[in-house]
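In: Sequence and predicted structure, then a few things I'm wondering about:
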Amino acid sequence: MIAERFTKDARQAVHDAVKEAQNASAGEIGPEHLLLALLDTPVLASFDVPRDAVETALRDARRKGGLSSADAEALRGLGIDVDEIVASVERSFGEGALAGGAKRKRWPFGGHLPFNAAAKQTLVRGLAEARDLGHGTLGKEHLVLALLSANGLPAEVLAARGVRYPEVRKRVANPPR
C-alpha cells in the first residue's frame, strides 16, 4: 500500500491538502491543495514563499480557467489575449465565471473528496523521487520535488519565487547535518 511508505509528516501534509480543498469548497483535491499544504516544508524554509502570494497566484490562475502564466503567454504568442477574454467573460457572466465554480459533489464512502489525476500522479512521483534518492520513506520534501517536476501551476508558482527542481533536489539529496 502506498501510504505505508509515507512519513508521519507526509501523511499530515496529505491530510492538510484535503482540508485546503474543503476550505476552498473544491470538488476534488488537486496539486494546488498539496502545494498549500507543503508550504511549511523545511526544504522550502530558505526560499521566500509567502502563503498569501501563493494563494493570490493560484486564485489568479483559477480566474483564468486554470491557465498558468506560461499557458497565457503561449496563447499571447498566437495573438490571443487571455486577460481580455477573461474580462469579457466576467462582464457577461460575473466575476470568477471561468474559475469553475468549485461545486462540491457527494462522493460514496463517507463523502470524501477524491484526488484528481494530477494530485494522484504527484503522490506517485513523490514515491519515485524518494526511491531515486535511496530514501526508504516518502517525506514532505519528496512531494515538493514531485510538484516541481510536474511543470504545472504549482511548479510555476514556486519557480516565480526562485524555487526550482535542481536546487531543491540537491538540498533533499544532501540535507544539512
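Out: Good, I have the coordinates. Since we're looking at a predicted model, the values are computed, not measured.
In: use CA for all of it now, contacts and neighbours both
Out: Noted.
In: Chain neighbours aside, what residue packs nearest to residue 58?
Out: residue 32 (7.3 Å; Cα to Cα, 6 or more residues apart in numbering).
In: tell me the contacts of the one you found?
Out: Applying Cα atoms under 8 Å, 6 or more residues apart in numbering to residue 32 gives the contacts 58, 153-154.
In: Just the buried ones among those residues, please.
Out: Listed as buried from the contacts of residue 32 are 58, 153-154; burial here means 16 or more other Cα atoms under 10 Å.
In: Of the residues you listed, just say which sits nearest to residue 15.
Out: Using Cα to Cα, residue 154 comes nearest to residue 15 of those, at 18.0 Å.
In: in what helix or strand does the closest one lie?
Out: helix 153-159 (DSSP states H and E).
In: What is that helix packed up against?
Out: Helix 153-159 is packed against helix 31-38, helix 51-63, helix 140-149, with contacts defined by 3 or more Cα pairs under 8 Å, 6 or more residues apart in numbering; DSSP states H and E.
In: Make a markdown table out of these and add distance to residue 79.
Out: Below are the helices and strands packed on helix 153-159 laid out as a markdown table (distance: least, Cα to Cα, whole Å):
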| stretch | distance to residue 79 |
| --- | --- |
| helix 31-38 | 28 |
| helix 51-63 | 19 |
| helix 140-149 | 29 |
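In: on that earlier part again, list just the nearest of the buried ones among the contacts of residue 32 to residue 128.
Out: residue 154 (18.5 Å).
In: check contacts around the closest one.
Out: 31-32, 35, 147-148.
In: let's see 10 Å
Out: Contact analysis of residue 154 by Cα atoms under 10 Å, 6 or more residues apart in numbering lists 30-36, 54, 57-58, 68, 144, 147-148, 160.
In: Same question for residue 37.
Out: Residues in contact with residue 37 (Cα under 10 Å, 6+ apart) are 10, 12-21, 31, 51, 140.
In: just to revisit the earlier point, the helix or strand just after the helix holding residue 154 vs helix 140-149, what angle?
Out: As assigned by DSSP H and E, the chain's next helix or strand after helix 153-159 is helix 165-173. Angle between the axes of helix 165-173 and helix 140-149 is 170 degrees (criterion: axes from the mean of the first three to the mean of the last three Cα atoms, to 10 degrees).
In: and the comparison structure, right after this:
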Amino acid sequence: MFERFTREARAAVVGAQEEARELGHGWIGTEHLLLAVLRRPDEPGAATLARLGLDSEAVRAASERLTDRGGDGVDETDAEVLRALGIDLAEVRRRAEETFGPGALDRLTEPPDERGGPRSVLPFRRGGRNRRHRRHLRFTPQARKSLELSLREALALKDNHIGVEHLVLGVLRSGDRLVGELFARLGLDPKTVRARVIAELRRAA
C-alpha cells in the first residue's frame, strides 16, 4: 500500500513519528498523524483543516493535555468526582513522589487499547533524554486503521494515489476516541470536518 503514497503523504507519515518523539510519546497515534498533516497547510485536505482554524500548536496543546504530559490526566470535572469519592490527586502524587522520587507519575502510558484498558508504562522522555529508547515507534491500532482507511478513501474518490487529503480523511473516519476529544476541545466535529474536506476536494476536481 505504501507505494501508492505521494511524496507529501510519505513525508507526513514519517513526520508523525517525529511528532511523537517531540511530544515524548512511545507510540505513533492518530493525533501524531494529524499533527504531521498540519505541517503541510497548502496540501489538499490539510488546507481545509487550516481554513477551519486547526493549527498544529492548538492540536499539540490539546494532545499534550489528553495524553497527560502536564498533570494527572484528568480534567477538573473528573478531579471533583474523585474528590467526592475521597481520592485526592495531589496527595496521591505527593506520596508517589515521596516513595519513588520526583516525577514518578510523569512516566507515560501508551494510549488505551481498543477495549479501553491501559497499556504498559514506557520509560520514554521528551527531547530524547532517554537515548536507549530512540527506536522505531509502533503505530497504534487506531493509527494503522487510519492508514488503511486512507486507501479506501482514495478508492472512493477514484484517485490512483494516496495523498495528504486521504490521510486526513482516514484520520477523520477512524472513529478514534482521542481524535474525537481533540476536535471537541477545539470546537469541531470530525464528521462535519470530514464532509467539508470531501466537498472541497470534489469542487477542486
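Out: Sure thing, it's come through. Fair warning: this is a prediction, and the values are worked out from it, not measured in the lab.
In: what TM-score comes out when they're superposed?
Out: The TM-score (TM-score structural alignment, normalised by the length of structure 1) is 0.73; 166 aligned residues with a Cα RMSD of 3.3 Å.
In: any idea how far the helix holding residue 154 of structure 1 is from the chain center?
Out: 8 Å (Cα atoms, centre = their mean, to the nearest Å).
In: got a markdown table for the contacts of residue 32 of structure 1, with distance to residue 122 of structure 1 too?
Out: Converted to a markdown table, the contacts of residue 32 of structure 1 look like this (distance: Cα to Cα, whole Å):
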| residue | distance to residue 122 of structure 1 |
| --- | --- |
| 58 | 17 |
| 153 | 12 |
| 154 | 11 |
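In: about what we covered before: list buried residues within the contacts of residue 37 of structure 1.
Out: By 16+ other Cα under 10 Å, those give 10, 13-14, 16-21, 31, 140 as buried.
In: For the residue nearest to residue 83 of structure 1 when sequence neighbours are not counted, list the residues it contacts.
Out: Of all residues not flanking residue 83 of structure 1 in the chain, residue 64 sits nearest, at 7.7 Å (Cα to Cα, 6+ apart). Contact analysis of residue 64 of structure 1 by Cα under 10 Å, 6+ apart lists 58, 72, 82-83, 85-87, 96-100.
In: Please produce a ChimeraX select command covering the buried subset of those.
Out: Selection of the buried residues among these in ChimeraX, burial being defined by 16+ other Cα under 10 Å:
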select :58,72,82,86,87,96,97,98
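In: Among the contacts of residue 64 of structure 1, which pair sits farthest apart?
Out: Pairwise distances across the contacts of residue 64 of structure 1 peak at 18.5 Å for 58 and 85 (criterion: Cα to Cα).
In: Could you check how far residue 95 of structure 1 is from residue 89 of structure 1?
Out: When distance is defined by Cα to Cα, to the nearest Å, residue 95 of structure 1 is 8 Å away from residue 89 of structure 1.
In: my read: residue 118 of structure 1 touches residue 30, true?
Out: Yes: with contacts counted by Cα atoms under 10 Å, residue 118 of structure 1 reaches residue 30, the gap being 6.5 Å.
In: out of the two, which sits in the more crowded spot?
Out: Of the pair residue 118 of structure 1 and residue 30, residue 30 is the one with more neighbours under other Cα atoms under 10 Å, namely 22 against 16.
In: Can you tell me the closest non-neighbouring residue to the more buried one?
Out: Nearest residue to residue 30 of structure 1, sequence neighbours excluded (Cα to Cα, 6+ apart): residue 119, at 4.9 Å.
In: residue contacts, that neighbour?
Out: 17, 28-34, 125, 146-147.
In: Show me what it aligns to in structure 2.
Out: Structural alignment (TM-score structural alignment) places residue 119 of structure 1 against residue 143 in structure 2.
In: Tell me the buried residues in the helix or strand hosting its match?
Out: Assigned by DSSP H and E, residue 143 of structure 2 falls within helix 141-156. Neighbour counts over helix 141-156 of structure 2 (16+ other Cα under 10 Å) mark 142-154 as buried.
In: What of stretch 81-100 of structure 2?
Out: 89, 93-94.
In: Mind checking which of those residues are in strands?
Out: Judged by DSSP state E, strands contain none of the buried residues of stretch 81-100 of structure 2.
In: can you redo these as CSV with distance to residue 4 of structure 2?
Out: CSV is the format used below for the buried residues of stretch 81-100 of structure 2 (distance: Cα to Cα, whole Å):
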residue, distance to residue 4 of structure 2
89, 48
93, 48
94, 51
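In: Tell me which entries of these lie within helices.
Out: Applying DSSP state H to the buried residues of stretch 81-100 of structure 2, the entries found in helices are 89, 93-94.
In: The residue nearest the centre of structure 1 and residue 135 of structure 1, how far apart?
Out: Centroid-nearest residue in structure 1: residue 32, 2.7 Å away (criterion: Cα atoms, centre = their mean). Taking Cα to Cα as the measure, residue 32 of structure 1 and residue 135 of structure 1 are separated by 25 Å.
In: Ok, residue 12 of structure 1 next?
Out: The gap separating residue 12 of structure 1 from residue 135 of structure 1 is 19 Å, by Cα to Cα.
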